[in-house]
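Q: Let me see the structure of the following:
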Amino acid sequence: MSAWVYVAGIVACGVGAAARYALGLARREGSFPWPTVAANVVGSAVLGAAAGAVATGAPEWVLVVGGAGLAGGLSTFSSLALDAVTLWGTARRWGAVAYLGATFALGIGAAWLGWLVTS
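A: The predicted structure follows:
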């Protein structure tokens, strides 16, 4: 694989991280972490789409740039974990459970839909 593919993956990761940061600015202190849910769901869809495209003949760089780069920069397991712990620790246990369940269900669904669209 060309060095330019890795450079493009790094740039895409930066774009994804900047988008995640911008989404995070929309969140108010103490509110439900919808921006993190959105980032993870969109990241799952992008990764599913990239993987589906490569599985049906697209060049492998699509997975490096779109999957590892853009989706990897956009989605965030560490924020998911911190948000869940924060919700739980501030006695919003049902919020933590709903957050984890919604993120899991919507993320799997988005990855599946992304795969279907491109494969």
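
Q: rest of the way, CA atoms for contacts and neighbours
A: Noted.

Q: Please point out which parts of the strand or helix carrying Tyr21 sit buried.
A: According to DSSP states H and E, Tyr21 maps onto helix 3-25. Under the neighbour-count criterion of 16 or more other C-alpha atoms under 10 Å, helix 3-25 has 6, 8-17, 19-20, 23-24 buried.

Q: Going by distance to Ala55, which of the residues you listed wins?
A: Using C-alpha to C-alpha, Gly9 comes nearest to Ala55 of the buried residues of helix 3-25, at 18.7 Å.

Q: Please look at the closest one and Gly69 and confirm they touch.
A: Yes - at 4.5 Å, Gly9 and Gly69 qualify as touching, with contact defined as C-alpha atoms under 8 Å.

Q: now the other sequence, so there's something to compare against:
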Amino acid sequence: MTVLLVVLGAAVGAPLRYLVDRLVQARHDSVFPWGTMTVNVIGSAVLGFLAAAAVSGPVMTLLGTGFCGALTTYSTFGYETVRLARTGATTYALLNALGSVAAGLGAAWCGMAVALALTP
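A: Predicted coordinates:
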């Protein structure tokens, strides 16, 4: 049952990642990976919310592991950062690395803050 929940969450998260990434990136005429940063920040906020809301068991498996795991992408973040550095866009590479980590942590904190504010 656990594997099925992960698969179901990922079945929604992965296509959503692709669609959001393409939608965001199409709106920016830049080599900076805005789409990847966007999905990673959204996923961090959602996971922060779920963690602070003390969601556990099957719901956390479905949404935290499956959905957020497929929505976010550390491998693409790493690849795009290295690609930027190798093609001479060193400033963009540094901004991507530092900005993504800072934005992800900030989003997780915000998600947690929202969940705690909604908890009686």
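
Q: what's the TM between chain one and chain two?
A: TM-score for the superposed chains, counting by TM-score structural alignment, normalised by the length of structure 1: 0.85, backed by 113 aligned residues with a C-alpha RMSD of 1.8 Å.

Q: so what does the helix holding Tyr21 of structure 1 touch, helix or strand wise?
A: Using 3 or more C-alpha pairs under 8 Å, 6 or more residues apart in numbering; DSSP states H and E, the elements in contact with helix 3-25 of structure 1 are helix 34-55, helix 72-74.

Q: buried stuff in the next helix or strand after the last one?
A: Following helix 72-74 of structure 1 in sequence order, the next helix or strand is helix 77-89 (DSSP H and E). For helix 77-89 of structure 1, the neighbour count (16+ other C-alpha under 10 Å) marks Leu80, Asp83, Ala84, Leu87 as buried.

Q: Quick one: map the second one onto structure 2.
A: Spelled out, that is Asp83 of structure 1. Mapped onto structure 2 by TM-score structural alignment, Asp83 of structure 1 lines up with Glu80.

Q: Now that match. Nearest residue, chain neighbours left out?
A: With sequence-adjacent residues excluded and distances taken as C-alpha to C-alpha, 6 or more residues apart in numbering, Glu80 of structure 2 is closest to Pro33, at 7.0 Å.

Q: For Leu105 of structure 2, see how far away that neighbour is.
A: Using C-alpha to C-alpha, to the nearest Å, Pro33 of structure 2 is found at 18 Å from Leu105 of structure 2.

Q: Looking at those two, which one has more neighbours?
A: Using other C-alpha atoms under 10 Å as the criterion, Pro33 of structure 2 and Leu105 rank with Pro33 on top: 20 against 16.

Q: Just give me the neighbour total for the counterpart of Ala53 of structure 2 in structure 1.
A: Residue correspondence to structure 1 (TM-score structural alignment): Ala53 of structure 2 is matched to Ala53. By the measure other C-alpha under 10 Å, the count of residues near Ala53 of structure 1 is 21.

Q: Could you tell me how far Ala53 of structure 1 is located from Ser75 of structure 1?
A: Distance, Ala53 of structure 1 to Ser75 of structure 1, by C-alpha to C-alpha: 19 Å.

Q: Then Thr103 of structure 1?
A: Applying C-alpha to C-alpha, the value for Thr103 of structure 1 to Ser75 of structure 1 is 11 Å.

Q: same question, Cys13 of structure 1
A: Cys13 of structure 1 is 10 Å from Ser75 of structure 1, by C-alpha to C-alpha.

Q: so where is stretch 7-20 of structure 2 in structure 1?
A: Counting by TM-score structural alignment, stretch 7-20 of structure 2 corresponds to 10-23 in structure 1.

Q: Give me the mean deviation of that stretch from structure 2.
A: Compared with structure 2 after the fit, stretch 10-23 of structure 1 shows a mean deviation of 1.1 Å (mean C-alpha distance after the TM-score superposition for structure 1).
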